[in-house]
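In: Next comes the sequence, and after it the predicted model I'd like to discuss.
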Amino acid sequence: MDTDAGTGDARGADARGAGAAGADGTRHADRVVVDCGLYVDGRRAPGRLPLGRAGDVARETGGFVWLGLEGPTVADVAEVAGEFGLPPLAVEDAVKAHQRPKLEVYDDVVFVVLKPVRYVDHDEVVDVGELALFLGPHFVVTVRHGKGDVLRRVREELDRGEGPAAGFGPAGVLYRAADLVVDGYESALGEIDIDVDDIEARVFGPGQVNHAERIYKLKQEAAEVRRAVLPLGRPLQRLVDGDVPHVPAEAAPYFRDVQDHLLRAADAVETVERQLADVLQANTARVTVAQSEVALRQNGDMRKISAWAAIALVPTAIAGVYGMNFEYIPELRWRFGYFLVLGVIAGACVGLHRLFRRNGWL
């Protein structure tokens, strides 16, 4: 949850802040405010700002205000937008979620969307969240959808005055959030790669189990990571180039480091997807070979059955003819007719048996 180390009872603290504001009207959006703090010279000022004062403090102070929201509605963000002058189009994107990673500049406000991911190993699924960040000259407004601890970790570092985030103001929050998100990509891909190695060993191991379902599932999860990784390249390039407001030139090397990690993650995605495609092809080949072997065995069985049926047909046909109730059947009254018929039946059956053996049917 987007909260600092000292706000484990964030909701209780919020209630106190809201109570103070309650005398002059508690805000509806207070229920989704996870934390709201003032940071001056890289350190957090004591206490927690109520939403009703956050905008004024942000405009009056030499530091910046960080307001964190979790799963807000349109009405919630509308109140916050009024306090900080957030652009309506970006507010709509932040509330609806399901956005691609991007960076947009609206006059004096920078809007950034990040897609943190985490790999749930026991289910073999990628859980994708979404972070929307509004950066102004003296404020950061973050909106979080889904699970994840990225913003909590950034706030803990910032509250302790640790890391480069403490020296870059709002840009420092963006840098550390992007850095942790990209690190999460590499971590998730590393865990996916372990599962890919496992399924590869199973495909080439003993047994004839079809692993296609699991392979397709892993391909879908790798695609989820790819959809989070690849679109982030352009926003990071803009941050490295230094053409984004409120991002000092001194922060460019830090964003360049994040960009390098992102490029590694993009290569890892490509490697995992290519490996999964090869494993799927190998699995399909093994399944096809196994099915062909079964078909061959079935064909052999059918040939044997057909051969024995053909042999059995001879005595059945002859016996059927002589079993008819006609008086004038040739050799019917001949003394040796019975033995002749048995000989014909035996000879025909032996001849067919040898013929089928020679042809490999028996």
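Out: Sure thing, it's come through.

In: Please make it C-alpha for all contacts and neighbour counts, starting now.
Out: Fine.

In: how about the strands in the stretch 1-150 of the chain?
Out: Per DSSP state E, counting those that start in this stretch, the stretch 1-150 of the chain carries strands over the ranges 33-40, 43-44, 64-70, 102-106, 109-114, 117-120, 125-128, 130-135, 139-145.

In: Serialize these to JSON lines and add fields for distance to residue 207 and mean neighbour count.
Out: Listed next are those as JSON lines, based on distance: least, C-alpha to C-alpha, whole Å; neighbours: other C-alpha atoms under 10 Å:
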{"stretch": "strand 33-40", "distance to residue 207": "53", "mean neighbour count": "23"}
{"stretch": "strand 43-44", "distance to residue 207": "61", "mean neighbour count": "18"}
{"stretch": "strand 64-70", "distance to residue 207": "49", "mean neighbour count": "25"}
{"stretch": "strand 102-106", "distance to residue 207": "47", "mean neighbour count": "16"}
{"stretch": "strand 109-114", "distance to residue 207": "43", "mean neighbour count": "24"}
{"stretch": "strand 117-120", "distance to residue 207": "28", "mean neighbour count": "20"}
{"stretch": "strand 125-128", "distance to residue 207": "26", "mean neighbour count": "19"}
{"stretch": "strand 130-135", "distance to residue 207": "42", "mean neighbour count": "25"}
{"stretch": "strand 139-145", "distance to residue 207": "43", "mean neighbour count": "24"}
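
In: Dump these to TSV, plus distance to residue 355.
Out: Below are the strands of the stretch 1-150 of the chain laid out as TSV (distance: least, C-alpha to C-alpha, whole Å):
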stretch	distance to residue 355
strand 33-40	87
strand 43-44	96
strand 64-70	82
strand 102-106	77
strand 109-114	75
strand 117-120	63
strand 125-128	60
strand 130-135	74
strand 139-145	76
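
In: got another, please set it beside the one above:
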Amino acid sequence: MPLIDNAVYVTGHRIDDPKSLDETYELMDRLHGMAWIGLYRPDADEIHSIETEFGLHHLAVEDALTGHQRAKLERYGDTLFVVLRPARYLDAAEEVEFGEVHVFIGPGFVVTVRHAESPNLGAVRHRLEANPELLALGPEAVLYAIVDEVVDEYGPVVAGLQNDIDEIEKQLFGGDPDVSRRIYDLLGEVMEFQRAAHPLAGMLEALLRGAEKYQVDLEVQRGLRDVLDHVLAVVGQADAFRATLQNALTVHSTLTTQRQNDEMRRISEANLTLAEDTRKLSEASIQQGDEVKKISAWAAILFAPSLIAAIYGMNFDHMPELHWVWGYPAALAAMVVMAVVLYKVFKRNRWL
């Protein structure tokens, strides 16, 4: 149900719990009290009813209906419209979940419009009801308590992000290949956290500057200053987280490049070793081929005279040139000539 909690307060005490918005308006007028209307993702009819009753600006109402607004503070006459971006750290998922809450405050009324589970406005209401002196200070006191709750919830977020960054540093120097993805994801969360927290400092300073003009109680001003101090601390931590993660990306890039260079160097050394082995093998093959050529050449040179001698050594009676007077010298000469010719041919072809 969009209407979560609806009450009218007089001098800081809860007087009644109206069952409808019309009943709330009637009690406010009759008791001259302050109404605090808590809505969760309201529909257009409820928002427009409140818009008509309290004279809210239509642009602020449109923002409250659509949501997805940046953190901001806007004043429309005697009405303030505040957008806050609460956050909470989810331990199981190790990620930050961001919410959105809109606050309208004006003379005698506070309207809160929540678009997420965070912040716990019920707890804020209970704390204020337990402190009627603070609640009696009016709508500005309620706004202070809501902003204080949002900033307090930033504490676990800062602790969770710090723990994630510590883990990333271990992954970074441990050579985890998935660390770059985690750095990018965490950097996105930190930047979103900055967008939620950074505007709060300016918003609180603006409230304090206008405190005297709009007669904000001194105690509320002190509370706002205290919240501002906490906001500045959170903003400083968020900025440091972003710088650390950006440095981590640079270191990761450097380490990745170094590992790639080392790998290329090892590959180059391996290629050089392989090339040297191939060269030696080629030289051995060439040397072996030269030896084979030499052996083959000498075998051919010796084969030619052996062929002639074998032919003329056959014991046949009817052979040509067998009874020549110059047959023997001619055979020897043929052997020598053939050997010399083969020697010169092989020498010219560099086989010898």
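Out: Nice, I can see it. What you see is a predicted model; the values in this text were computed from it and never measured.

In: Overlay the chains and give the TM-score.
Out: Remark: TM-score between the superposed chains equals 0.77 [TM-score structural alignment, normalised by the length of structure 2]; 303 aligned residues with a C-alpha RMSD of 3.0 Å.

In: What lines up with residue 308 of structure 1 in structure 2?
Out: By TM-score structural alignment, residue 308 of structure 1 lines up with residue 277 in structure 2.

In: how much space between residue 27 of structure 2 and residue 14 of structure 2?
Out: The gap separating residue 27 of structure 2 from residue 14 of structure 2 is 12 Å, by C-alpha to C-alpha, to the nearest Å.

In: wait, I meant residue 302 of structure 2
Out: Taking C-alpha to C-alpha, one finds residue 302 of structure 2 at 128 Å from residue 14 of structure 2.

In: likewise residue 110 of structure 2?
Out: Going from residue 110 of structure 2 to residue 14 of structure 2 by C-alpha to C-alpha gives 14 Å.

In: Same question for residue 28 of structure 2.
Out: Residue 28 of structure 2 sits 12 Å away from residue 14 of structure 2, going by C-alpha to C-alpha.

In: do residue 50 of structure 2 as well
Out: According to C-alpha to C-alpha, residue 50 of structure 2 stands 20 Å off from residue 14 of structure 2.

In: and if you look at residue 105 of structure 2?
Out: Residue 105 of structure 2 sits 18 Å away from residue 14 of structure 2, taking C-alpha to C-alpha as the criterion.

In: do residue 21 of structure 2 as well
Out: Residue 21 of structure 2 sits 16 Å away from residue 14 of structure 2, going by C-alpha to C-alpha.

In: Kindly report the same for residue 246 of structure 2.
Out: Distance, residue 246 of structure 2 to residue 14 of structure 2, using C-alpha to C-alpha: 50 Å.

In: same check, this time on residue 61 of structure 2
Out: According to C-alpha to C-alpha, residue 61 of structure 2 and residue 14 of structure 2 sit 27 Å apart.

In: What is the burial count for residue 139 of structure 2?
Out: Neighbourhood size, residue 139 of structure 2 [other C-alpha atoms under 10 Å]: 22.

In: got it, and the one 5 residues further on?
Out: Close neighbours of residue 144 of structure 2, defined as other C-alpha under 10 Å, add up to 20.

In: just residue 22 of structure 2 next, same as before
Out: By other C-alpha under 10 Å, 12 other residues sit near residue 22 of structure 2.

In: How about the contacts made by it?
Out: Residue 22 of structure 2 makes contact with no residue, according to C-alpha atoms under 8 Å, 6 or more residues apart in numbering.

In: aligned partner of it in structure 1?
Out: Residue correspondence to structure 1 (TM-score structural alignment): residue 22 of structure 2 is matched to residue 52.

In: returning to what we had before: any idea which of the strands of the stretch 1-150 of structure 1 gets closest to residue 173 of structure 1?
Out: strand 139-145 (7.9 Å; C-alpha to C-alpha).

In: so how much does that closest one differ from structure 2 once superposed?
Out: Overlaying structure 2 shows strand 139-145 of structure 1 at a mean distance of 0.7 Å from the equivalent residues (mean C-alpha distance after the TM-score superposition for structure 1).

In: Can you tell me what sits against that strand?
Out: The contact list for strand 139-145 of structure 1, computed with C-alpha under 8 Å, 6+ apart, reads 2, 58, 64-72, 84, 94-95, 97, 129-135, 170, 173.

In: so that strand matches what in structure 2?
Out: Mapping strand 139-145 of structure 1 onto structure 2 (TM-score structural alignment) gives residues 109-115.

In: Quick one: distance of the matching stretch to the chain centre.
Out: 34 Å (C-alpha atoms, centre = their mean, to the nearest Å).

In: Tell me how many other residues surround residue 77 of structure 2.
Out: Neighbours of residue 77 of structure 2 using other C-alpha under 10 Å come to 10.

In: Tell me the residue in structure 1 aligned with it.
Out: Matched across to structure 1, residue 77 of structure 2 falls on residue 107, judged by TM-score structural alignment.

In: cool, and residue 311 of structure 2?
Out: Checking with TM-score structural alignment, residue 311 of structure 2 has no match.

In: count of neighbours near residue 311 of structure 2?
Out: 11.

In: same check, this time on residue 78 of structure 1
Out: Applying other C-alpha under 10 Å, we find 18 residues neighbouring residue 78 of structure 1.

In: Excluding sequence neighbours, find me the nearest residue to it.
Out: What sits nearest to residue 78 of structure 1 in space, not counting adjacent residues and going by C-alpha to C-alpha, 6 or more residues apart in numbering, is residue 91, at 7.6 Å.

In: mind checking how far the one you found is from residue 103 of structure 1?
Out: In terms of C-alpha to C-alpha, residue 91 of structure 1 sits 13 Å off from residue 103 of structure 1.
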